[in-house]
Structures are given as structure tokens and as C-alpha cells.
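Trainee: Kindly return the folded structure for what I paste below:
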Amino acid sequence: MKRICTIILVCILVPILLIGCSGRESKDEIGEAKEVNKLKINPEKVIYTDKRNSTDDKKVKKVVEITFDVKNEGGTELGIGAGDFSVFDAEGNNLELYGYPDNFGDVVSPGKELKGKAYYKVEGKEPCKLVFENPDGNKKIEWGIAEVKYEK
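Mentor: Below is the predicted model of the structure:
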């Protein structure tokens, strides 16, 4: 009887432990617009890309490309660009902004939109979080990244 109880207990606990210890489960918030200081920011797409800077000294294995749509819903011009965003991997490491000439950045007039792309070097774990920190430093917003697909 003891042996049967032990077997049943093991059969119940092993799947629970395996499910609890399985990798990260990140909420995918890419495609969700969020607002901070009258800027409505929507990271529309996150992909791996083959695009590389031709003047790069060292070869980068992976580059992630994030497509943004930013709308100024306020009454004054606001500047925003790729440097205002940070991307973090599962271990909390900040991915370095990749020096690709197509990185976006501009001043957005009231009621206008800015669409553009930002590029980041991936040297370790997969990206799992995108963060925008307002230049005045008092507010930030985050998006979870569940999966990054490869696209040419």
C-alpha cells in the first residue's frame, strides 16, 4: 500500500515540477499601443534580420529589428528615437543598440505620426522585454516579447 501511494505521489509531483521549471513564459505585448506623456507608442513587429552595417568591424551573429509607430497626441513637438528604447534579454542584460543607418529618430509634431525601425545586437539570450524611458526620466513603459521570429 505504501508503495502504491508513493508511485501515485511521484506521478502527480513530477509533471507539476516539470511544468513549473519549464523556461520563461513571457506575455507577448508586441502590437499593443501604450501611452506616456501624450506619446502613443506601438511596437508593431519584432523580428531577426539579415541587415548588417557594411562598415562593421566585428561580425554580429544576430540583430533584432523592431518596427515602431509613434503618434504625438499632445500639443507640443516631442523628440523620440531608437536611443530612447532599451531591449533586455531573459537574464536582464541590456542589448546594445546596433549602429545601422536606418535607426529611426525625429521630432514629432502635434497630431502627427512617426514610423521607423530600431536595431539591437543579440549576443546572448533571446530578447524578452522592450522598455521606453521618457527622456525626463520620470516615466517608463514596458512590453513583453514572447517570441522573435526570423524574417529575411
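Trainee: going forward, measure contacts between C-alpha atoms and count neighbours the same way
Mentor: Will do.
Trainee: nearest residue to residue 60 other than its sequence neighbours?
Mentor: Excluding the flanking residues, the one nearest residue 60 by C-alpha to C-alpha, 6 or more residues apart in numbering is residue 121, at 6.9 Å.
Trainee: Here is the second sequence; please produce its structure so I can put it next to the first one:
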Amino acid sequence: MMIKKLAIFGLTILTATTLVACGNPDTSTDKTPKTEETAKDKVSTTKTVDNIDMKIANLKLTESGDGKKDILQVEMNIQNNSNTPFAIGGGDFKLKTAKDKTVKVDPQASNFGDEIAAGKTLTGKAYFNLPKGTEKATLIYQPKDKAEAEWEVTIPEKE
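Mentor: Sure thing, here's the model as predicted:
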């Protein structure tokens, strides 16, 4: 009789534990990933200038060696849909921070620059030294005096 009671008690505990473990997960959701997806979607918008498609492929933030500034790496995909070669480089881009400070590419970094043959694509990286704490900026394609394309970017967290 005692063994029967222990078996029933043990089975009850096992059933209760199983039901708790198989219950519904927490249904609350974190809103942050949706914001990041929206920001990434906004960044990845393709801009076309003279049959050249330009798209930000990736943004990456690291700290500079001296720790005084942050380095933003902007990876671009550029496709030449024209019939002639097209020359482009990191120096054709600049960043404007929310505080209206213009930041040019770091001339000492290994920024992209090449001539893209007709129908070909170039993927390259440009590097910008940003003031610490910069959260938003506008990436501007300006090969000459006038801006020809702009992207609103949210600066990612440091890696």
C-alpha cells in the first residue's frame, strides 16, 4: 500500500513538472529588434545616380586605437548599369552628424576606390572617424559640389 502511494505521489510530481516545462513561453516581445530592422531597411535602400546603383551593405562601429573617437566602417555595394566604366571611391562620400558636423573619410584608412566596368559590381568599405556618442548621421554621395544621394543611418553598437 505504501509503495502504491509513493508511486502515485511521484507520478503527480512528474506530471506537474512536465506541464510547467511545456507551458506557453513568455508572450511579451522586445521592441528593439524591430527598430533595428527598420533602421537596417532604411539604410539598405538602393539609390541610383546616372545608372549607378548604390546601396549600404553593412555598418560596423569600432573604437579608434587611441580611444578618443569611434570608427564607422561603411560597406557599399555599387553596381554599374551604364554602358561605360565608372570611377568611384570612398572619398566621394561624407557623413553629416546630427549636430551638422561634416566628417570626411579617414585618409589613412584603406578606403575603397576603383573603376567599375559596365555591368559589374564593386563592394568596398569607407572609414569615418566619428565623435564618440554619435547616434545618427546622413551618408552623402557627393563626388563634386552637389550631393547626389543621401542615406539616413543609425550608428550601430560597437562590436
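Trainee: Wait, the residue nearest to residue 60 of the first structure touches residue 59, no?
Mentor: No. In this structure residue 121 of the first structure lies outside contact range of residue 59 using C-alpha atoms under 8 Å: 10.4 Å.
Trainee: Give me the residue at the spatial middle of the second structure.
Mentor: Centroid-nearest residue in the second structure, with C-alpha atoms, centre = their mean: residue 59, separated by 3.9 Å.
Trainee: quick one: the equivalent of that one over in the first structure from residue 29 of the first structure, how far?
Mentor: Using TM-score structural alignment as the criterion, residue 59 of the second structure maps onto residue 46 of the first structure. Separation of residue 46 of the first structure from residue 29 of the first structure (C-alpha to C-alpha, to the nearest Å) stands at 11 Å.
Trainee: ok, now residue 37 of the first structure?
Mentor: Distance, residue 37 of the first structure to residue 29 of the first structure, by C-alpha to C-alpha: 20 Å.
Trainee: more crowded one of the two?
Mentor: For residue 37 of the first structure versus residue 29, neighbours defined as other C-alpha atoms under 10 Å are more numerous around residue 29 (18 against 12).
Trainee: Contact partners for the more buried one?
Mentor: 143-146 (C-alpha atoms under 8 Å, 6 or more residues apart in numbering).
Trainee: Now tabulate those residues in CSV and tack on distance to residue 81 of the first structure and neighbour count.
Mentor: Compiled in CSV, the contacts of residue 29 of the first structure are given as follows (distance: C-alpha to C-alpha, whole Å; neighbours: other C-alpha atoms under 10 Å):
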residue, distance to residue 81 of the first structure, neighbour count
143, 17, 22
144, 20, 18
145, 20, 22
146, 23, 17
